[in-house]
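[1] A predicted structure for the sequence below; I have some questions about it.
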Amino acid sequence: MIAPIFAVCSSSLEVNRLIGGETLRLYPFGMQEDNVVYPYAVWQNVSGEPENYLAQRPDADSFTLQVDAYANTPDEVIEVAAALRDAIEPHAYISRWGSQEIDVKTKRYRYSFDVDWIVPR
């Protein structure tokens, strides 16, 4: 019921270099509410469904995730988004490049993209 985005990204040296440390700053549910350290990224399920069959239980689930990177500078947010992309693409598909903006709430740079992921059960 959850795409393995954290496991995939945490195995990337480049992702760890940029948003790692004692803990990887990649947070689920689209929220980071602890002591904010930039840069960081969040992800959340946007949609999904099981691969249903008439004769058996589903053997895979499909997910669309939204990933948002936040950073202090435009160059830094693009670098984080590119590292996440490079970690994810061997396992799933980037299906949308989203907005690039200054987040109203955080006043930091934000880069958004969507990932389509099929996860065998």
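    Perfect, I can see it now. Note that the structure is a prediction, hence the values are computed from the model and not measured.
[2] use CA for all of it now, contacts and neighbours both
    OK.
[3] Could you list the buried residues of stretch 113-121?
    The neighbour-count check on stretch 113-121 (16 or more other Cα atoms under 10 Å) flags 113, 114, 115, 116, 117, 118, 119 as buried.
[4] Oh, that last question was meant for stretch 68-79, not what I typed.
    68, 69, 70, 71, 72, 74, 76, 77, 78, 79.
[5] Those in strands, which ones?
    68, 69, 70, 71 (DSSP state E).
[6] Could you dump these into JSON lines and include distance to residue 26?
    JSON lines is the format used below for those (distance: Cα to Cα, whole Å):
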{"residue": "68", "distance to residue 26": "9"}
{"residue": "69", "distance to residue 26": "9"}
{"residue": "70", "distance to residue 26": "10"}
{"residue": "71", "distance to residue 26": "13"}
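[7] structure B:
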Amino acid sequence: MEYLIWGIKIGIFISIINVWFFRFKKTTPFRGGKANSMPQEFEAYGLPESFLYVIGPLKVGSALALFISIWMPEFTVYPAAIMAVLMLGAIFMHLKIKDPLNKAIPAAIFLILSLILIWDASSSFA
């Protein structure tokens, strides 16, 4: 189970870093609306540009904290909870603008993975 948890943490970390650093200004099939970049996606959701500079660091910081929590598992719950809330928000945004459900698949997967991390961490310290 430990290796699975490590894999989840590494997977979330790599994916979030990829999206926010390498694919920030690129088209992906999962961008909201007809957006071709992260700023356009936030615009499609009707969010102010300032949200981009709040959500991005929260996601990247949470992903980094999850990666670090491989060596410090007692720190898993908080970044996993933040990630779960952010993913709920992402799913809500896709629904809000009536995106096809497949666009919300990555957010739904990361929500489930974050909940698994929370459950695992909570049961480890109970």
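    Nice, thanks for sending it over. Small disclaimer: the values here were computed from a predicted structure and weren't measured.
[8] Overlay them and tell me the TM-score.
    Here the TM-score for the pair of chains, by TM-score structural alignment, normalised by the length of structure 1, is 0.32; 76 aligned residues with a Cα RMSD of 5.1 Å.
[9] farthest pair in the buried residues of stretch 113-121 of structure 1?
    113 and 119 (18.9 Å; Cα to Cα).
[10] didn't residue 26 of structure 1 look like it was pressed against residue 6?
    Yes. If you go by Cα atoms under 8 Å, residue 26 of structure 1 and residue 6 touch, sitting 7.0 Å apart.
[11] Which one's more surrounded, the two?
    Remark: of residue 26 of structure 1 and residue 6, residue 26 carries more neighbours, 25 against 16, as counted by other Cα atoms under 10 Å.
[12] Report the separation between the more buried one and residue 60 of structure 1.
    Distance, residue 26 of structure 1 to residue 60 of structure 1, using Cα to Cα, to the nearest Å: 24 Å.
[13] Give me the residues contacting the helix ranked longest in structure 1.
    Using DSSP state H to define each element, structure 1 has its longest helix at helix 74-88. Residues outside helix 74-88 of structure 1 that contact it (Cα atoms under 8 Å, 6 or more residues apart in numbering): 5, 8-9, 12, 14-15, 18-19, 39, 68-71, 94, 109-112.
[14] Which of those residues fall in strands?
    68, 69, 70, 71, 94, 109, 110, 111, 112.
[15] Leaving out chain neighbours, which residue sits closest to the first one?
    I take that to be residue 68 of structure 1. residue 112 (4.4 Å; Cα to Cα, 6 or more residues apart in numbering).
[16] correct me, but the one you found touches residue 69?
    Yes. Between residue 112 of structure 1 and residue 69 there is a contact under Cα under 8 Å: 6.5 Å.
[17] residues in contact with residue 48 of structure 1?
    Contacts of residue 48 of structure 1 by Cα under 8 Å, 6+ apart are 61, 62, 63, 64.
[18] and the angle from the helix or strand encompassing the second one to helix 74-88?
    In this structure, residue 62 of structure 1 sits in strand 60-71 according to DSSP states H and E. Taking axes from the mean of the first three to the mean of the last three Cα atoms, to 10 degrees, strand 60-71 of structure 1 and helix 74-88 form an angle of 160 degrees between their directions.
[19] Show me what strand 60-71 of structure 1 is packed up against.
    Contacts defined by 3 or more Cα pairs under 8 Å, 6 or more residues apart in numbering; DSSP states H and E place strand 60-71 of structure 1 against strand 40-50, helix 74-88, strand 109-120.
[20] Distance to residue 98 of structure 1 for these - can I get that in a markdown table?
    Putting these into a markdown table (distance: least, Cα to Cα, whole Å) gives the following:
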| stretch | distance to residue 98 of structure 1 |
| --- | --- |
| strand 40-50 | 13 |
| helix 74-88 | 11 |
| strand 109-120 | 5 |
